[in-house]
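Visitor: from the sequence below, what's the structure:
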Amino acid sequence: MKQRSVASMMDLIEQVAVQDDNIRAVGMEGSRNNPSIQQDQFADFDITYFVTDPTPFRQNDAWLDVFGDRLMMQKPTGALFSGTMQPWYPYLMQFTDGNRLDLKIADVRDKDAYLAAEHLNTVIFDKDNQIEGQPEASDWDFHIAVPSEEAFQNSVNEFFWVSLYVVKGLQRKQLLYANQYMDDPVRKELLRMLEWSVGVSTNFQANVGKNDGRLADSLSETDYERLIDTYKLDDLANTWLALQTASQLFIETARVVADQMGFSFPDYPQAVIHYEAQIMNEN
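Guide: Next up, the predicted model:
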């Protein structure tokens, strides 16, 4: 099936709102509002309908059929944006033509809180003309945050403390145990430190994307290859190599961050690396 164009999807989204008096405004958020990234066919349509009464939309899902042939749908629960006062009702829909619509039903009284929550949130259609002078959409909220020294020291400590768990798992020949700690928090902290290094090199004006999707664009080819090597966890020997690579890359990156931010760098990481090598070389 040919994928519907962006224009046809946006026309459909607006027409549904126009034809239903209960829908008072349409909000758009997320990556399609981000001027700093290139759009592709996999970008979601993140849309919010601000309504007078959410009840009719909750009675059944038949009203959603107008948006197209669904492959599947998810209806999560929980708050989506801070400051909103009423329940929100999300309908995350993947269509068979490749488009995805993340649609939310929100009380119209939450419109101001929605706009205040993120700089990528905009109202693109408003029957009551209550939104004027909206600022230009920006990914400012998703720029890499400046770390405090406490956050930096906690990251270093967490990385090397849990690296010892990885070694324990390897020595016990428990690959799944070792790899779970390798994935989180060891590599998680490595990624955090790499993000901070990008931050210091860009005056914290960079956004590396959801789940570090664009982090590679800001790393040297060598560092990116080393990072990828930390994902090679298919046997005990490779996990040990991955941990060694991660540790060296972490230390090098953390020293740069510490130097640029004026943080102190502790002595124990090298001692931990030496200790782990001793343990691994005993067998």
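
Visitor: switch to C-alpha atoms for all contacts and neighbour counts from now on
Guide: Noted.

Visitor: the spatially most central residue of the chain and Gly30, how far apart?
Guide: Note on the chain: the residue nearest the mean C-alpha position is Lys210, at 2.9 Å, using C-alpha atoms, centre = their mean. To Gly30, Lys210 is 11 Å away according to C-alpha to C-alpha, to the nearest Å.

Visitor: here is a second sequence; please produce its structure as well for comparison:
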Amino acid sequence: MRTEKEVLSQFKEWAKRNELIRVAVLTSSRVRPDANIDFLSDYDIELYVSDLSKFKENDDWLETFGSIMVRWPFKPRSTGFKTGCWITRLVLFKDGVRIDFQITDQLEIESDAYDNGYEILIDKDGITKGLAEPTYSEYIINKPSKEEYEVLVNEFWWDAYYVPKYLWRDQLPFAKYMLDYTLRYSFLHKIIDWYIGMQNDWSVETGALGKKFKNYLDAETWAEWEETYVGADIEENWIAFFNITTFFRKMAKQIGKKLGYEYPDQVDKEVMKFCREIKETKKID
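Guide: Now for the predicted structure:
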């Protein structure tokens, strides 16, 4: 696999020769002073070009950087990366190097556009001269408002009862979706974020999809978190469901107590009572 020096040197030589490329900015983990870089770390590069149509037509230009293993999206298109006109080309090359390109023909850059870190690879027109120094605070966990907290903890209990409903019916796909996607990613991850933020004076970030949770949770709490994961067995999913609700309750109550927000004890108790009744109800053949 090519080294970072080789990858960036190759890219800069190409960008210098290509008149369409006006600015290239390296972002994300490779420009953060606290990042742990390994051989799987991507190169996130934003290109500011004079003619976007050339990059919409085909991917021939990517062949400069090596043989392609796989790419996303399959054809060049906008993926909602930022407001305005951007197209996305995420590319994994056969030697294992991955470069994520975001490309635009907008040649004006807001001064705080790269508050989470950047390195200017190419700037042929001085467009980036006004960029502010990064504060690395873009993804810092913010303390929830009373309303944010109350909405999240109450809506968790609305969605929670779907898991017993579909486990009882032996409809595993729906139950797993509610358990492993809705409850986990829509609610529990946010609660864990708030818990970690609260424990660290609202000064840290946990990364996409909780990838840094293990860095901040103590061993006992992490072990409890692991117990919320399970495979396809119906009975094991019942156990995971009760584990995930217990974990959510524990963290949500601590956050509420610390911030002076009211936890919905009665809703919790009534929903859990109903969930246990569902589990104990025998099916009639």
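
Visitor: and the TM-score between them?
Guide: The TM-score (TM-score structural alignment, normalised by the length of the first structure) is 0.90; 277 aligned residues with a C-alpha RMSD of 2.0 Å.

Visitor: can you count the residues close to the counterpart of Val6 of the first structure in the second structure?
Guide: Under the alignment defined by TM-score structural alignment, Val6 of the first structure is paired with Glu4 of the second structure. The local packing of Glu4 of the second structure (other C-alpha atoms under 10 Å) involves 14 other residues.

Visitor: and the gap between Glu4 of the second structure and Val70 of the second structure?
Guide: Per C-alpha to C-alpha, Glu4 of the second structure is found 20 Å from Val70 of the second structure.

Visitor: what's the answer for Ile45 of the second structure, then?
Guide: According to C-alpha to C-alpha, Ile45 of the second structure stands 18 Å off from Val70 of the second structure.

Visitor: what about the two, which has more around it?
Guide: It is Ile45, of Ile45 of the second structure and Val70, that has more neighbours when counted by other C-alpha under 10 Å, with 22 against 13.

Visitor: which residues in the stretch 1-150 of the first structure form strands?
Guide: Here the stretch 1-150 of the first structure has its strands, by DSSP state E, counting those that start in this stretch, at 23-29, 45-51, 70-74, 89-95, 100-107, 122-126.

Visitor: of these, flag the one that's most buried.
Guide: Across these, the average number of neighbours (mean count of other C-alpha atoms under 10 Å) peaks for strand 45-51, which reaches a mean of 24.

Visitor: show me what it is packed up against.
Guide: With contacts taken as 3 or more C-alpha pairs under 8 Å, 6 or more residues apart in numbering; DSSP states H and E, strand 45-51 of the first structure sits against strand 23-29, strand 100-107.

Visitor: would you turn these into JSON lines with distance to Gln205 of the first structure?
Guide: Listed next are those as JSON lines, based on distance: least, C-alpha to C-alpha, whole Å:
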{"stretch": "strand 23-29", "distance to Gln205 of the first structure": "20"}
{"stretch": "strand 100-107", "distance to Gln205 of the first structure": "28"}
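
Visitor: that older thread, from Lys190 of the second structure, how far off is the match of Val6 of the first structure?
Guide: 34 Å.

Visitor: so the equivalent of Glu195 of the first structure over in the second structure, which state does it fall into?
Guide: Matched by TM-score structural alignment, Glu195 of the first structure corresponds to Asp193 in the second structure. Here Asp193 of the second structure is helix, with the state taken from DSSP: H, G, I helix; E, B strand; the rest coil.

Visitor: what's the burial count for Met10 of the first structure?
Guide: Using other C-alpha under 10 Å: Met10 of the first structure sits among 12 other residues.

Visitor: er, Glu225 of the first structure actually
Guide: 12.

Visitor: how far away is the aligned partner of it in the second structure from Met69 of the second structure?
Guide: Glu225 of the first structure maps onto Ala223 in the second structure, with residues paired by TM-score structural alignment. According to C-alpha to C-alpha, Ala223 of the second structure stands 37 Å off from Met69 of the second structure.

Visitor: of all the helices and strands packed on strand 45-51 of the first structure, which one comes closest to Ala145 of the first structure?
Guide: strand 23-29 (20.7 Å; C-alpha to C-alpha).

Visitor: if we can go back for a sec, JSON lines for the strands of the stretch 1-150 of the first structure, including distance to Phe160 of the first structure?
Guide: Formatted as JSON lines, those follow (distance: least, C-alpha to C-alpha, whole Å):
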{"stretch": "strand 23-29", "distance to Phe160 of the first structure": "38"}
{"stretch": "strand 45-51", "distance to Phe160 of the first structure": "39"}
{"stretch": "strand 70-74", "distance to Phe160 of the first structure": "38"}
{"stretch": "strand 89-95", "distance to Phe160 of the first structure": "39"}
{"stretch": "strand 100-107", "distance to Phe160 of the first structure": "39"}
{"stretch": "strand 122-126", "distance to Phe160 of the first structure": "42"}
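
Visitor: ok, which of these comes nearest Phe152 of the first structure?
Guide: Between Phe152 of the first structure and those, the shortest separation by C-alpha to C-alpha is 31.2 Å, and it involves strand 23-29.

Visitor: superpose on the second structure and give me the mean offset of the closest one.
Guide: Taking mean C-alpha distance after the TM-score superposition for the first structure, the mean distance separating strand 23-29 of the first structure from the aligned residues in the second structure is 1.3 Å.

Visitor: tell me the angle that strand makes with strand 100-107.
Guide: 130 degrees (axes from the mean of the first three to the mean of the last three C-alpha atoms, to 10 degrees).

Visitor: against the second structure, where does strand 23-29 of the first structure fall?
Guide: Going by TM-score structural alignment: strand 23-29 of the first structure matches residues 21-27.

Visitor: which residues does that stretch contact?
Guide: Residues outside stretch 21-27 of the second structure that contact it (C-alpha atoms under 8 Å, 6 or more residues apart in numbering): 15, 43-50, 114, 116-125, 127-128.

Visitor: at 10 Å instead, please
Guide: Residues external to stretch 21-27 of the second structure that are found in contact with it (C-alpha atoms under 10 Å, 6 or more residues apart in numbering): 8, 11-12, 14-16, 42-52, 100-103, 105, 107, 114, 116-128.

Visitor: and the helices in the stretch 101-250 of the second structure?
Guide: Under the criterion DSSP state H, counting those that start in this stretch, helices of the stretch 101-250 of the second structure are mapped to 146-160, 162-168, 172-176, 189-199, 213-216, 219-226, 234-259.

Visitor: go through those and name the closest to Phe274 of the second structure.
Guide: Nearest of those (C-alpha to C-alpha): helix 162-168, 9.2 Å.
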